[in-house]
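Student: What follows is a protein structure lacking sequence information:
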């Protein structure tokens, strides 16, 4: 399991390696967004969280001594692939928070 959070911190998603959400937290102000936008953001965070969970699993398998050939067969993401994807998503981030201030 892993977690991904929106840039503003107002949406947080925890998923399995497959991207199935286990928990979703959405702050009240995000509920004012268009439903399609909110859904796209949640799905983006699910993908990001799944990639991070896959990286954690890959690290566990590497630590257990699985060869690089066997790791390749698992289909788990490589660190450089996840980093590249997160950079692309960050540059494509089209929803700016309405305020950088958050209630504490």
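Tutor: All right, it came through fine. What you are looking at is a predicted structure, and each value in this text was computed from that prediction instead of being measured. Residues are numbered from 1 along each chain as shown.

Student: drop to CA atoms for contacts and neighbour counts, all remaining ones
Tutor: OK.

Student: Now do the buried residues in stretch 13-25.
Tutor: 13, 14, 15, 16, 17, 19, 20, 21, 24 (16 or more other Cα atoms under 10 Å).

Student: Isn't the second one up against residue 6?
Tutor: When you say that, I think you mean residue 14. No. Using Cα atoms under 8 Å, residue 14 and residue 6 do not qualify as a contacting pair, with a distance of 11.9 Å.

Student: re earlier: give me the subset of the buried residues of stretch 13-25 lying in strands.
Tutor: Mapping those onto strands (DSSP state E) picks out 13, 14, 15, 21, 24.

Student: now the last one: how far from residue 46?
Tutor: What it means is residue 24. Between residue 24 and residue 46 the computed distance is 9 Å (Cα to Cα, to the nearest Å).

Student: one more structure, for comparison:
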């Protein structure tokens, strides 16, 4: 199992190593958001959780003596892949949901 949570801590998921959610925790503050926004954030957290599981598997395989070429051929994520994905997600979360003016 793997887990991830939002920066605010209002959402948290526990997933299989493949990113399938087995538990989702939603704090009351997250319920104030649009349902589509909450759903998108849950999916993002599931992807991040799967990447974290892949990174741990990569590290375990290398530590157990599996050759790096073999591990690289498995195309498991690296820590910098997760960091890059988190930066992109942060950028997307800061972008306006709509360019239309209200009012």
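Tutor: Yes, it's here. Just so we're clear, the structure is a prediction, and the values are computed from it rather than from any experiment.

Student: Got a TM-score for the pair?
Tutor: Laid over one another, the chains give 0.83 as their TM-score (TM-score structural alignment, normalised by the length of the second structure), with 95 aligned residues with a Cα RMSD of 1.5 Å.

Student: returning to what we had before: looking at the buried residues of stretch 13-25 of the first structure, spot the one nearest residue 65 of the first structure.
Tutor: Comparing the buried residues of stretch 13-25 of the first structure against residue 65 of the first structure with Cα to Cα places residue 17 closest, at 20.2 Å.

Student: Map the closest one onto the second structure.
Tutor: Using TM-score structural alignment, the equivalent of residue 17 of the first structure in the second structure is residue 17.

Student: Check residue 89 of the first structure too.
Tutor: Match for residue 89 of the first structure (TM-score structural alignment): residue 89.

Student: For its match, the count of nearby residues, please.
Tutor: Neighbours of residue 89 of the second structure under the rule other Cα atoms under 10 Å: 16.

Student: ok, it - contacts?
Tutor: Residues in contact with residue 89 of the second structure (Cα atoms under 8 Å, 6 or more residues apart in numbering) are residue 44.

Student: Any buried residues in the helix or strand where it lies, and which?
Tutor: Assigned by DSSP states H and E, residue 89 of the second structure falls within helix 79-94. By neighbour count on 16+ other Cα under 10 Å, the buried set for helix 79-94 of the second structure is 82, 85, 89.

Student: In JSON lines: the residues you listed, plus distance to residue 74 of the second structure.
Tutor: Formatted as JSON lines, the buried residues of helix 79-94 of the second structure follow (distance: Cα to Cα, whole Å):
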{"residue": "82", "distance to residue 74 of the second structure": "16"}
{"residue": "85", "distance to residue 74 of the second structure": "19"}
{"residue": "89", "distance to residue 74 of the second structure": "25"}
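
Student: thinking again about what came up before, who touches both of residue 24 and residue 46 of the first structure?
Tutor: 13, 14.

Student: how about the buried residues of stretch 13-25 of the first structure, which pair is most distant?
Tutor: Taking Cα to Cα, no two of the buried residues of stretch 13-25 of the first structure sit farther apart than 17 and 24, at 15.4 Å.

Student: ok, for the spatially most central residue of the first structure, nearest residue in space, not its chain neighbours?
Tutor: Centroid-nearest residue in the first structure, with Cα atoms, centre = their mean: residue 48, separated by 2.2 Å. In space, and not counting its chain neighbours, residue 48 of the first structure is closest to residue 4: 6.3 Å by Cα to Cα, 6 or more residues apart in numbering.
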